[in-house]
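> Requesting a structural model of the entry that follows:
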Amino acid sequence: MRHEHHVFHNPPSSTPAEVHAALDRGDLPAALDAMVGTALYGDGDWEELQELHLRLLEHEDHQVSALAATCLGHLARVYGQLDERRVVAALRQARTLPHTSGTAENALEDIQIFLHPRRARWRGRLWTAIRPWTWI
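Now for the predicted structure:
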């Protein structure tokens, strides 16, 4: 049995063209890194990036579609804006699929937290208040 140590790294900033190029040549690791690189740094057009990740949310490869959901959550954090109606509808649809349910749920939470911080704080306080086992 062989054990590998995986090292976390933030990929460099990337563009939608680099994502498409990596997908076109079938280089999945490079495509995944480029996807994250488009969402993390805030140096692109949020609308273009939102469209990219909405399209990738429907990609045939499960890793790509799951990461697209995560990247939509990153966009909410980095840019503080999205076409919320469209993105939330797409993520709710993605939440029904087994391979994207967890990442879509996390992205929806990120959108709630980063686009509506006051509402998220109150929801958290309410949730704590109605769960008496958390008072301890």
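
> Going by C-alpha atoms from here, please, whenever you check contacts or count neighbours.
OK.

> starting at the chain centroid, how far to the helix or strand harbouring L72?
Using DSSP states H and E, L72 sits in helix 62-79. Centre-to-centre, helix 62-79 and its host chain are 2 Å apart (C-alpha atoms, centre = their mean, to the nearest Å).

> what helices or strands is the helix or strand just after it leaning on?
Next along the chain after helix 62-79, taking DSSP H and E as the criterion, comes helix 84-94. When contacts are defined as 3 or more C-alpha pairs under 8 Å, 6 or more residues apart in numbering; DSSP states H and E, helix 84-94 packs onto helix 101-115.

> So which elements touch the helix it packs on?
Using 3+ C-alpha pairs under 8 Å, 6+ apart: helix 101-115 touches helix 62-79, helix 84-94, helix 117-130.

> Next, the buried residues of that helix.
Within helix 101-115, the residues that qualify as buried are 101-108, 110-115, counting by 16 or more other C-alpha atoms under 10 Å.

> compare with the first, here's sequence two:
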Amino acid sequence: MNECERLMEYRSPSPVSREEAEEAFEKGSVDEICASLISVALHISDRKWVEAHIVAYLRHSDAVLRRCAAVSLGHSARIHGAVGPEALSALRDLLVDPAMSGSAEDAMDDIEMFTRSK
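Model prediction:
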């Protein structure tokens, strides 16, 4: 299975604790980090904590991790109904990268659809 097929495969993410996620962020493989990013976006209620980790991966050198972070930010916007300015800025930076623009645009669409003005 190539990278695109692997990314398109739907897997229901299991909830992880903050401690499990932080361990994956520190020592995990790309797949473990991606799974943890998506899981925390869906299951951790502290939006600011979630976004801090997403932002770090939106700025990561690995394209797969940046893509996972963009997807995670879209999920977080849907779950939390808000996105902070730092996360939005980091996502906008990906819009000019041809390799990331599709994922970044999808996340921006999610943010526009699911966030509310505060």
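
> Got a TM-score for the two of them?
The TM-score (TM-score structural alignment, normalised by the length of structure 2) is 0.80; 111 aligned residues with a C-alpha RMSD of 2.3 Å.

> ok, back up a step: out of the helices and strands packed on helix 101-115 of structure 1, which is closest to E48 of structure 1?
Proximity to E48 of structure 1 (C-alpha to C-alpha) singles out helix 62-79 among these, at 11.0 Å.

> how much does the closest one stray from structure 2?
Aligned to structure 2 and superposed, helix 62-79 of structure 1 gives a mean residue distance of 0.7 Å (mean C-alpha distance after the TM-score superposition for structure 1).

> tell me the angle that helix makes with helix 101-115.
10 degrees (axes from the mean of the first three to the mean of the last three C-alpha atoms, to 10 degrees).

> Buried residues, helix 62-79 of structure 1. List them.
Neighbour-count burial for helix 62-79 of structure 1 [16+ other C-alpha under 10 Å]: 64-79.

> Contacts for that helix, please.
Helix 62-79 of structure 1 has contacts (C-alpha atoms under 8 Å, 6 or more residues apart in numbering) with 32, 35-36, 39-42, 46, 49-50, 53-54, 56-59, 81-82, 87, 91, 99-100, 103-104, 106-111, 114-115.

> redo that, cut-off 7 Å
32, 36, 39-40, 42, 46, 50, 53, 56-59, 82, 91, 99-100, 103-104, 107-108, 110-111, 114-115 (C-alpha atoms under 7 Å, 6 or more residues apart in numbering).

> The residue mapped onto P29 of structure 1 from structure 2 - how many residues pack around it?
The alignment partner of P29 of structure 1 in structure 2, by TM-score structural alignment, is D31. Residues lying near D31 of structure 2 (other C-alpha atoms under 10 Å) number 15.

> give the contact list for D31 of structure 2.
Contacts of D31 of structure 2 (C-alpha under 7 Å, 6+ apart): none.

> host element of it?
Here D31 of structure 2 is assigned to helix 30-43, by DSSP H and E.

> which parts of that helix are buried?
I33, C34, A35, S36, L37, I38, S39, V40, A41, L42, H43.

> Relative to R11 of structure 2, which of those is nearest.
Closest to R11 of structure 2, out of all of the buried residues of helix 30-43 of structure 2 and judged by C-alpha to C-alpha, is A35, at 9.1 Å.

> so what's that closest one closest to, chain neighbours aside?
Among residues not flanking A35 of structure 2 along the chain, P13 sits closest, at 6.6 Å (C-alpha to C-alpha, 6 or more residues apart in numbering).
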